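J.: quick check, what structure comes out for this input:
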Amino acid sequence: MIAKEKGRNRVSEEEEVGKLFMGIMEGYKDSLIPPLSEFNPLIERTNCEKGSSSSKKRDRTEASEIKSVQNERNRRGKMAESYSVLQSLVPSLFPIPKPSRERTLTETINYLRSLEQEKERLEGLKSSLLQKPVLSGCTTYLMNPSVTASLCNGVAFFGIQLPAKRGLLRKIAKAFEKYHAEVLEVAIYVNDHGMLTLTGTFMVGNDGAFVVEKIKKEILIL
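T.: All right, here's what the predicted structure looks like:
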């Protein structure tokens, strides 16, 4: 009897729980049933933490890539600027709109070598002028007129020695202008004995050898 009574009580409790659950769920649709995460905050928090960590790592990677790209752009920009400066300094590159980097470096090396050679030549010329003895009793010191020139990649280096006289520089300038030689740099010196020395660098173009010879002849007859 006692066992039967306990069985009926258990069935009655189960029925009441079932009715209570059905009453709670009666107003819900499938789309309104709360997700499992609402019943388990620990799962939601863990997923959020994982997502946040992954997002931060991805952000750091993207920032590093952006910085690397920017650094590379800056490096290339500085290199391009350096090549532009070289092009503006080397006379043989003036007529070329966009020379290759290989051409720019080659012409720069050749130009530096030609400058070194011209420097040595001018230093030798200066030494010879300083070592020339002055004849005693003479009031003037005249040397034979001379015009020397060297040519490299369309650029000519002139060394001119002439007795100084009125209008000489203007005539020399006209000789260069006549053959369209562009002046890049000129130095002029007149010593105590009335001898004018002019050294200069000139752009003479593709017909450099022809132009140089013509200018030398023009100046020697001044």
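
J.: going forward, measure contacts and count neighbours with C-alpha atoms only.
T.: Fine.

J.: list the helices and strands the longest helix along the chain packs on?
T.: The single longest helix within the chain, with elements called by DSSP state H, is helix 41-89. Helices and strands touching helix 41-89, by 3 or more Cα pairs under 8 Å, 6 or more residues apart in numbering; DSSP states H and E, are helix 36-39, helix 101-131.

J.: check which residues of the last one are buried.
T.: If you call a residue buried by 16 or more other Cα atoms under 10 Å, then helix 101-131 has these buried ones: 104-105, 107-108, 111, 114, 118, 122.

J.: redo these as CSV? Include distance to Glu13.
T.: Compiled in CSV, the buried residues of helix 101-131 are given as follows (distance: Cα to Cα, whole Å):
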residue, distance to Glu13
Thr104, 97
Leu105, 97
Glu107, 102
Thr108, 101
Tyr111, 106
Ser114, 111
Glu118, 116
Leu122, 120
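
J.: max pairwise distance over these: which two?
T.: Greatest spatial distance among those (Cα to Cα): Thr104 and Leu122, at 26.6 Å.

J.: returning to what we had before: can I get the helices and strands packed on helix 41-89 in CSV including distance to Val186?
T.: Output for the helices and strands packed on helix 41-89, formatted as CSV (distance: least, Cα to Cα, whole Å):
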stretch, distance to Val186
helix 36-39, 87
helix 101-131, 13
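
J.: so which of these comes closest to Lys214?
T.: helix 101-131 (20.5 Å).

J.: ok and the very next helix or strand once past the closest one relative to helix 101-131, angle-wise?
T.: Scanning forward in sequence from helix 101-131 by DSSP states H and E, the next helix or strand is strand 146-152. On the basis of axes from the mean of the first three to the mean of the last three Cα atoms, to 10 degrees, strand 146-152 is oriented at 160 degrees to helix 101-131.

J.: now do the following helix or strand past strand 146-152: which elements does it pack against?
T.: With elements assigned by DSSP H and E, the helix or strand that comes after strand 146-152 is strand 155-163. Applying 3+ Cα pairs under 8 Å, 6+ apart, one finds that strand 155-163 contacts strand 146-152, strand 195-203, helix 208-220.

J.: how much does the last one deviate in direction from strand 195-203?
T.: Orientation of helix 208-220 against strand 195-203 (the same axes, to 10 degrees) gives an angle of 160 degrees.

J.: this one next, for a side-by-side:
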Amino acid sequence: MEQQVLTSAKRKRGEHDTQVIYERLRREKAADYYTVLQSLVPTLFPKATRSKIIEETVRYIKHLEGKLDFLKQQQRVQPAQPLQLTQRNPTSTVHLAMSRDMALFSMSFTSRPGLLCRVLQVFETHFAGALTATIISASGISWITVTACEVGASVDRIKRDLMAI
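T.: Predicted coordinates for the structure are as follows:
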């Protein structure tokens, strides 16, 4: 009988130890999740409490949902009608097709050394990102196309400077 009591006491202690181990693992896992949340939310300080982590995470998710709704509304708005302009002078022609913040410049010039560098310098001067540029030269004429982004309000100045080349 005494041996049975000891065995059942050991069994209870063993069950208790197992529960303690599982609880410790659960707390470690929760701590890891709080650390991950804290690293994902930009407005949290390194020593934030758990309640602050949850509060800021909820606020940040609501902020992102609002941003997503705004972007979805912008997508529903009718796309801007493309703007197309052509300007000519005796030695060059500049065609411009523009939609939103993207622009395609198609130009023809009398061929001369350093022409492409001067064209690209115009875009750099006006902080317009040139995404692609191609040049074809034949029979004393050079055709250059440049696809640029972030041209914005400087499109008229870019066109004017290109015509001056």
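
J.: after superposition, what is the TM-score?
T.: Once superposed, the chains reach a TM-score of 0.53 (TM-score structural alignment, normalised by the length of the second structure), with 107 aligned residues with a Cα RMSD of 3.2 Å.

J.: thinking again about what came up before, among the helices and strands packed on helix 41-89 of the first structure, which is nearest Ser53 of the first structure?
T.: When those are compared by Cα to Cα, helix 36-39 sits nearest Ser53 of the first structure, at 19.5 Å.

J.: which residue numbers in the second structure does that closest one align to?
T.: Using TM-score structural alignment, helix 36-39 of the first structure lines up with nothing in the second structure.

J.: gap between the corresponding residue of the first structure for Leu6 of the second structure and Glu62 of the first structure?
T.: Matched by TM-score structural alignment, Leu6 of the second structure corresponds to Ser55 in the first structure. As judged by Cα to Cα, to the nearest Å, Ser55 of the first structure and Glu62 of the first structure stand 11 Å apart.

J.: cool, Lys174 of the first structure as well?
T.: 65 Å.

J.: the two - which one has more neighbours?
T.: Lys174 (16 against 12; other Cα atoms under 10 Å).

J.: and for Phe105 of the second structure, the neighbour number?
T.: Applying other Cα under 10 Å, I find that Phe105 of the second structure has 21 neighbouring residues.

J.: hang on, it packs against Gln87?
T.: No. Look at Phe105 of the second structure against Gln87 with Cα atoms under 8 Å: they stay out of range, at 11.2 Å.

J.: tell me, what's touching the two both at once?
T.: Jointly contacting Phe105 of the second structure and Gln87 under the rule Cα atoms under 8 Å, 6 or more residues apart in numbering are 94-95.

J.: which residue in the first structure aligns with Ala97 of the second structure?
T.: The equivalent of Ala97 of the second structure in the first structure is Thr140 (alignment by TM-score structural alignment).

J.: ok, the residue lying closest to that match once chain neighbours are set aside to Glu123 of the first structure distance?
T.: Distance criterion Cα to Cα, 6 or more residues apart in numbering; nearest residue to Thr140 of the first structure, sequence neighbours excluded, is His193 at 5.5 Å. Distance, His193 of the first structure to Glu123 of the first structure, by Cα to Cα: 20 Å.

J.: check Thr104 of the first structure too.
T.: 28 Å.

J.: with Glu107 of the first structure instead?
T.: Using Cα to Cα, Glu107 of the first structure is found at 24 Å from Glu123 of the first structure.

J.: let me see the contact set for the nearest residue to Thr43 of the second structure once chain neighbours are set aside.
T.: Excluding the flanking residues, the one nearest Thr43 of the second structure by Cα to Cα, 6+ apart is Glu56, at 7.3 Å. Residues near Glu56 of the second structure by Cα under 8 Å, 6+ apart: 41, 43-44.

J.: could you export the residues you listed as CSV, including neighbour count and distance to Ala128 of the second structure?
T.: CSV is the format used below for those (neighbours: other Cα atoms under 10 Å; distance: Cα to Cα, whole Å):
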residue, neighbour count, distance to Ala128 of the second structure
Val41, 17, 33
Thr43, 13, 32
Leu44, 16, 36
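
J.: relative to Arg157 of the second structure, which of those is nearest.
T.: Lowest distance from Arg157 of the second structure to the contacts of Glu56 of the second structure (Cα to Cα) belongs to Thr43, with 40.4 Å.

J.: so what corresponds to that closest one in the first structure?
T.: By TM-score structural alignment, Thr43 of the second structure lines up with Ser92.

J.: so its match touches Val155, yeah?
T.: Yes. At 7.0 Å, Ser92 of the first structure counts as touching Val155 under the criterion of Cα under 8 Å.

J.: from Glu102 of the first structure, how far off is the corresponding residue of the first structure for Glu65 of the second structure?
T.: For Glu65 of the second structure, the aligned residue in the first structure is Glu116 (criterion: TM-score structural alignment). For Glu116 of the first structure, the distance to Glu102 of the first structure equals 21 Å [Cα to Cα].

J.: in what helix or strand does Ile136 of the second structure lie?
T.: Here Ile136 of the second structure is assigned to strand 129-138, by DSSP H and E.
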